[in-house]
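Visitor: Sequence first, then the predicted structure:
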Amino acid sequence: MKKLRKHLIFHGNVQGVGFRYRSYYLASSLGLTGWVKNQYDGTVEMEVQGDPAAIDDLILRLQQQPFLWIDQIEAKELPVISEHSFSIL
């Protein structure tokens, strides 16, 4: 299976609404690894790794969550690293 790693920054109403916990649950259920954390500027930063289709599914599911409003997602690919879980930082 081909793996992909992405660095994502989510803009919008993404802090104080359970975004990181939903990310953790969804990423873990999709077999993805990486991390998610809040930033001081109100964005949420994430690195996620795994099957490219599962990463796309994670992003789509996050966009469909109630109480979240994602205005923009900045994304770039990163080199794949050795990692075994998804965590909230």
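Guide: Happy to help now that I have it. If you're wondering where the values come from, they're calculated on a predicted model, not measured in any experiment.
Visitor: can we go C-alpha only for contacts and neighbour counts from here?
Guide: Fine.
Visitor: List the contacts of the residue most central in space within the chain.
Guide: Centroid check for the chain by C-alpha atoms, centre = their mean gives residue 46 as the closest residue, at 4.7 Å. Counting by C-alpha atoms under 8 Å, 6 or more residues apart in numbering, residue 46 makes contact with 6-9, 34-37.
Visitor: this is the comparison structure:
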Amino acid sequence: MESHDKDEPLETRLVQVRGQVQGIGYREACVRRATALGVTGWVRNRMDGSVEAMLQGSPEQLAEMCEWLSEGMSAALVDTLEVTEVQPPFARFDNFERLPTL
């Protein structure tokens, strides 16, 4: 999929992924999957062992990305996926990147 058009309505979600998701290449795989889907935003490890991602895209793109975050990487053992809708106004992301651990 291509990245979203400037006129296309966007939604933004903050996602917390809990389980065994650090030390297995999860963030790198997340960047590849988001880029393939045309989702923009970022992903980072958290000190509590979870992974946090800010996702921006169409509802369909976000649904696909959240499904992947939950069960798309076989090495990951996801216990919970907490998805929070971010209300406008929000910054528009140009790409999807990996951020340092918070």
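Guide: All right, it came through fine. The structure presented is a predicted model; accordingly, all values stated were derived computationally and were not measured.
Visitor: returning to that earlier point: which of the contacts of residue 46 of structure 1 sits closest to residue 70 of structure 1?
Guide: residue 9 (10.1 Å; C-alpha to C-alpha).
Visitor: Tell me the residue in structure 2 aligned with that closest one.
Guide: Under the alignment (TM-score structural alignment), residue 9 of structure 1 pairs with residue 16 in structure 2.
Visitor: what helix or strand is its match on?
Guide: strand 11-20 (DSSP states H and E).
Visitor: thinking residue 63 of structure 1 is in contact with residue 70, fair?
Guide: Yes: using C-alpha atoms under 8 Å as the test, residue 63 of structure 1 is close enough to residue 70 to be in contact (6.4 Å).
Visitor: Need the counterpart of residue 18 of structure 1 in structure 2.
Guide: Residue 18 of structure 1 maps onto residue 25 in structure 2, by TM-score structural alignment.
Visitor: Show me what residue 55 of structure 2 aligns to in structure 1.
Guide: Match for residue 55 of structure 2 (TM-score structural alignment): residue 48.
Visitor: What's the local residue count around that match?
Guide: Residues within reach of residue 48 of structure 1, counting by other C-alpha atoms under 10 Å, total 25.
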